[in-house]
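**Q** A predicted structure for the sequence below; I have some questions about it.
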Amino acid sequence: METSAARTTGMVLTTMAGFNFATEERHCSEHGAYTAMKTPVGWSDCTMCNAKRQQAERFRLEAEASRLTIMRQAEVPLRYHGKTLDNYDASNEGQGRALRVATEYADSFATARAAGRGLIFCGTPGTGKTHLAVGIMHQVLEAGYSARFAVVLDAMQAVKSTYRRDAASTEAAVLEKLTAPDLLVLDEIGNQYGSDTERMILTNVINNRYNAMKPTIMLSNLAKDKLGAELGERVIDRMREGGGRMVIFDWDSHRGAHA
């Protein structure tokens, strides 16, 4: 590893615990003189520089652990914990446009939160919709807002499970988890069973958030027209109110390209 140290005096042998070690006095441009020791992998660096690097690594590991904890608390699937706006592959025009929309939304989330402005990402599977949505969540959570990720089918099943007599939770408690956060990401809309009960629950969640001026990001593999038929044009219209945008992901899936 290269350092800012420079050799200043000749090498000497130092005896420690019965062993001879080669040492020499060197100079660190930041911390001044220090004694370097010859090791099997080369000369040791400035001890203060080493301490700073070790501290920086500890901070990095602590920040990573905190980030993972926050992702788990937001119920983001493990596969997407590391997905950020910075590592999204925008190699074609459509991906670049989608990234710009996501970045602008994340950067101005305070405004989006005040206006209750949401986003809709829909179209071809495997094109990065979830990646971008989780990337937005990373930035929103780091800014101190609350956010939650929910796969629609799982959310519907969680609500319907409260209808059992031995249910451990109530419908109100499950719905509160979806309506309370500053940002909700609803993934895989259209993959649920499509019953009238599910449509009613989903519409209820979206409308409650709409009335509370809380942004929602909706993700679906359905084409625009089919998504409108699934949710109803009233829901789509509300999602686009206040500057909300719909981004169509119509390029090829990236998953097969990496098979």
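**A** Thanks, I have it.

**Q** drop to CA atoms for contacts and neighbour counts, all remaining ones
**A** Noted.

**Q** May I see the buried residues of stretch 147-154?
**A** In terms of neighbour count (16 or more other Cα atoms under 10 Å), stretch 147-154 has its buried residues at 147-153.

**Q** can you check stretch 159-166 too?
**A** Of the residues in stretch 159-166, those buried (16+ other Cα under 10 Å) are 159-162.

**Q** Show me the contact partners of that stretch.
**A** 167-171, 174-175 (Cα atoms under 8 Å, 6 or more residues apart in numbering).

**Q** still on that earlier bit, from the buried residues of stretch 147-154, pick the one nearest residue 74.
**A** residue 148 (4.5 Å; Cα to Cα).

**Q** got another, please set it beside the one above:
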Amino acid sequence: MSECEICGGVGLVRVKSDAGLWVSRACECQESQAEDLRIKSARIPNKYRKCTLDSYWIDFTNAHESLNSALRTARKFVDAYPIDTKGKGLLFVGANGLGKTHLAVGVLQRLIRERGVQGLFFDYRELLKHIQSSYNPQVQATELEILRPILNAEVLIIDDIGTQKPTDWVWDTVAYVLNARYNGELSTIITTHFPALPAGKGQLTDPEKAAREISLGDRIGDSMLSRLCEMCIRVEMSGGDFRQSVKRASFGS
């Protein structure tokens, strides 16, 4: 890496303060390196590193209006953070291929670069496996040590919540994480392809169970779904596969 032409690689520059005194402050190159380090520390997968709000392209034929509305909500959230969001997060709900993860990562990257946020990205299944690893005697970390960054991250993305088969341990773990973040007034951004509806009530026959669409309430429990709806702004997304539409538009077909 070549030396910065402004600071000569030391990371500091001398500027005059409002009081007319010469003071030192971090050079822009140093600030840029700090941003890059925060992005790297956020554990954003490589395939999502280029996902920004500006690159969420929906200018294609038959794009559903809900996608444009979701993008507007994402931008407003960034503009309002952290004063007006007051610990609220975002819950992106919709079928696969609508760009839910793209928007979630786009929000996190903007917050990291523009607000200096310390964030974390976890796929839901990866998150549960990460926590379970504390039970492995070869892992030199306790469950609390593994959970601490997840519980304390200023902004946490949980991608594709509900994909893990529900068990008592899964429900208890999800409840612990979400309740801790709710009580700490920390923003959590969540994506799911399950409809954000309660579990089916009453006794259902096998054909009725097979015909009924599985809901997020079925996967994480109704009490946690209620908590999610309380701690997040719900963003419903509809339409055809966003990724396939963009590919077709890119090739001009």
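**A** Cool, the structure landed. Since this is a predicted model, take the numbers as computed values, not measurements.

**Q** Overlay the chains and give the TM-score.
**A** TM-score of the superposed chains, computed with TM-score structural alignment, normalised by the length of structure 2, equals 0.72; 202 aligned residues with a Cα RMSD of 2.5 Å.

**Q** quick one on the thing from earlier: would you mind checking the contacts of stretch 159-166 of structure 1 for buried ones?
**A** So, by 16+ other Cα under 10 Å, the buried ones in the contacts of stretch 159-166 of structure 1 are 170, 174-175.

**Q** Keep only those of the residues you listed that are in helices.
**A** Assigned to helices by DSSP state H, the following of these qualify: 174-175.

**Q** which one of the buried ones among the contacts of stretch 159-166 of structure 1 is nearest residue 114 of structure 1?
**A** Nearest to residue 114 of structure 1 among these, with distances taken as Cα to Cα, is residue 175, at 21.8 Å.

**Q** Tell me which residue of structure 2 matches up with that closest one.
**A** Aligned counterpart of residue 175 of structure 1 in structure 2: residue 147 (TM-score structural alignment).

**Q** Contacts only, for its match.
**A** By Cα under 8 Å, 6+ apart, residue 147 of structure 2 lies in contact with residue 131.

**Q** Try it again at 6 Å.
**A** Under the criterion of Cα atoms under 6 Å, 6 or more residues apart in numbering, residue 147 of structure 2 has no contact partners.

**Q** likewise residue 44 of structure 2?
**A** residue 121.

**Q** For residue 131 of structure 1, see how far away the residue mapped onto it from structure 1 is.
**A** In structure 1, the residue matched to residue 44 of structure 2 (TM-score structural alignment) is residue 76. Using Cα to Cα, to the nearest Å, residue 76 of structure 1 is found at 11 Å from residue 131 of structure 1.

**Q** Helices of structure 2, residue ranges please.
**A** 28-41, 65-80, 100-115, 124-132, 143-152, 168-183, 206-211, 216-220, 222-231, 242-250.

**Q** Which of the residues in the fifth one are classified as buried?
**A** Burial within helix 143-152 of structure 2, assessed by neighbour count using 16+ other Cα under 10 Å, is assigned to 147, 150-152.

**Q** now swap in the second one and tell me
**A** Neighbour-count burial for helix 65-80 of structure 2 flags 67-68, 70-71, 73-75, 77-79 (criterion: 16+ other Cα under 10 Å).

**Q** Kindly reformat those as JSON lines and extend each row with distance to residue 92 of structure 2.
**A** Listed next are those as JSON lines, based on distance: Cα to Cα, whole Å:
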{"residue": "67", "distance to residue 92 of structure 2": "11"}
{"residue": "68", "distance to residue 92 of structure 2": "13"}
{"residue": "70", "distance to residue 92 of structure 2": "8"}
{"residue": "71", "distance to residue 92 of structure 2": "11"}
{"residue": "73", "distance to residue 92 of structure 2": "10"}
{"residue": "74", "distance to residue 92 of structure 2": "10"}
{"residue": "75", "distance to residue 92 of structure 2": "14"}
{"residue": "77", "distance to residue 92 of structure 2": "13"}
{"residue": "78", "distance to residue 92 of structure 2": "15"}
{"residue": "79", "distance to residue 92 of structure 2": "18"}
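
**Q** which one of the buried ones among the contacts of stretch 159-166 of structure 1 sits closest to residue 26 of structure 1?
**A** Using Cα to Cα, residue 174 comes nearest to residue 26 of structure 1 of those, at 63.7 Å.

**Q** Distance of the residue nearest to that closest one when sequence neighbours are not counted relative to residue 178 of structure 1?
**A** Nearest residue to residue 174 of structure 1, sequence neighbours excluded (Cα to Cα, 6 or more residues apart in numbering): residue 159, at 6.1 Å. In this view, residue 159 of structure 1 and residue 178 of structure 1 are 11 Å apart by Cα to Cα.
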